[in-house]
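Novice: how would this look folded up:
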Amino acid sequence: MSEPVGPPPPAPHHVYAPPAGYAPPPQGYGPWTPQQIPPMPAVPPARAAGGSALGIVAFVLGLIAAVGASIVAAVAGFQIGIGTGDQLATQLAPAGADFDFALLSPVRAWVLLAEVSFWVGTVLGVWAIVQGIVAIAKNRGRGWGITAVVIAVAGPVIYGVALWGLFATGIASSATPLGA
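Specialist: Predicted structure coming up:
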């Protein structure tokens, strides 16, 4: 037997059919190899940040809703307390008795101002919350948007404390002592 001269013949290529739904590879380019799919990243890529104007506007609206409306309501509450303090102090009604709204007649303009500040603060506060959430989601002033949402959510508490605190202060400063 003689030994073959030259290199050994190449091993036969095993060409497999592509999976269902994939076209066979073009002829002449070699055997089909599946395409490698890159692994999913552990953290999704950060969205491109837009301008921060959306968040800043939400912050300003939240600030006006929480602080501005509360200041207006506090001034109105103090004036209502001063205007009705004497009548409220002399009319010591039990807790279950009906309130006589005619006592508010001399200070109806201040009562209207307090109510208007409530509704304006509510509308601006809801607007600030919605726009702040959009700013957070779109990464367009995310920090401003978070701050706007927090301030707008705290707005009703600030409003109530300011109004009732200065209303009670107005009553206390205008009421005459009971023995006088």
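
Novice: going forward, measure contacts and count neighbours with C-alpha atoms only.
Specialist: OK.

Novice: Spit out the contact partners of V123.
Specialist: Contact analysis of V123 by CA atoms under 8 Å, 6 or more residues apart in numbering lists A65.

Novice: what's the distance between it and V157?
Specialist: 15 Å (CA to CA, to the nearest Å).

Novice: I133 contacts G143, correct?
Specialist: No: checked against CA atoms under 8 Å, the pair I133 and G143 is beyond contact range at 10.8 Å.

Novice: More neighbours: these two, which one.
Specialist: I133 (20 against 16; other CA atoms under 10 Å).

Novice: one more to line up against the first:
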Amino acid sequence: MTDPQLPPPYGAVPPPAAPPAPSVPPGPAGTVPPVPRAPGFAAPGYATPGYTTPGQAAPDYTAPPGAYQVPVGGYSTPGGAYAVPETAPQPSKLTGVLSLVFALVATVVTPIVAAFASYEVGRRVPEAIVRLNSDDLSSLSVLSPARDQVLWAEISFWAGTILGIAAIVFGIIAIARKRGRGQGIGALVVAVVGPAIFLFVAGVALGAGAAAGGVGLYS
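Specialist: Down below sits the predicted model:
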């Protein structure tokens, strides 16, 4: 290494000289000159772009004339765009369900009750015919031994009739107001077929009972 105090050898390139220090203008006596700050840092008395110091007016952020601006209220949906439809509340199906229940009770339950009552009536009538005289063979006297069974048969008949009419009325309302149209249509079909089923079951049970009573009488 060479001594920095000695002159450089012949042919050597001298190192570049350091830049001179920035000159600070002298201020009043007793004051400290301002120190340069890094960009983005605001010290008291210095304004930094993008920031507001106390006593400084807020910058104006309005767009210059001719610039694109967002419309007030945001963007509106085009007229032909797809919109999700509002789901309307589903109507209650209680009317259709009630009509179907009435029809099933009138078509299934009442014929079963009538079948038991008719069978007992048919089984007791032959014995009553044999015991009564020919002068007393009236309808009421023949049915007197089975008066309770006749009463149950009548109750089942009228109950089935009332329930069938109610099923038809409720079924029509359910279909017209769309409150269980499927149940209403089913109730109408069952209610219309119900009387035929009732008469068929009661007639078969009455005949079976009369046959059983006749066989037991002559055995």
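
Novice: Check the secondary structure at A88 of structure 2 for me.
Specialist: Secondary structure state of A88 of structure 2, per DSSP: H, G, I helix; E, B strand; the rest coil, is coil.

Novice: ok, so what distance separates it from L217 of structure 2?
Specialist: 69 Å.

Novice: same thing with S156 of structure 2?
Specialist: 29 Å.

Novice: out of these two, which sits in the busier spot?
Specialist: Legend: neighbour count by other CA under 10 Å for S156 of structure 2 and L217, higher for S156 (21 against 13).

Novice: Please name the nearest non-neighbouring residue to that one.
Specialist: T110 (5.1 Å; CA to CA, 6 or more residues apart in numbering).

Novice: and if you look at G186 of structure 2?
Specialist: L100 (6.6 Å).

Novice: That neighbour maps to what in structure 1?
Specialist: Aligned by TM-score structural alignment, L100 of structure 2 pairs with F59 of structure 1.

Novice: try F170 of structure 2
Specialist: Match for F170 of structure 2 (TM-score structural alignment): Q131.

Novice: So which bits of the longest helix seen in structure 2 are buried?
Specialist: Using DSSP state H, we find that the single longest helix of structure 2 is helix 181-218. Residues 181-192, 194-195, 197-198, 201-203, 205-214 are the ones in helix 181-218 of structure 2 that count as buried (16 or more other CA atoms under 10 Å).

Novice: Check stretch 161-178 of structure 2 too.
Specialist: Using 16+ other CA under 10 Å as the burial criterion, the residues of stretch 161-178 of structure 2 that qualify are 161, 163-175, 178.

Novice: residue ranges for the helices of structure 1, please.
Specialist: Using DSSP H, helices in structure 1 cover 53-63, 69-90, 108-138, 142-174.

Novice: right, and those helices - which one's nearest D98 of structure 1?
Specialist: helix 69-90 (12.9 Å; CA to CA).

Novice: ok, now how distant is the aligned partner of A115 of structure 2 in structure 1 from T176 of structure 1?
Specialist: Counting by TM-score structural alignment, A115 of structure 2 lines up with A74 in structure 1. As for A74 of structure 1, its distance to T176 of structure 1 is 22 Å (criterion: CA to CA).

Novice: swap in L166 of structure 1?
Specialist: Counting by CA to CA, the gap from L166 of structure 1 to T176 of structure 1 is 17 Å.

Novice: that older thread, which residue packs closest to the match of A115 of structure 2, ignoring adjacent ones?
Specialist: Nearest residue to A74 of structure 1 in three dimensions, chain neighbours excluded: L163, at 4.4 Å (CA to CA, 6+ apart).

Novice: same deal with A58 of structure 1?
Specialist: A128 is the one closest to A58 of structure 1 (CA to CA, 6+ apart), at 4.6 Å.
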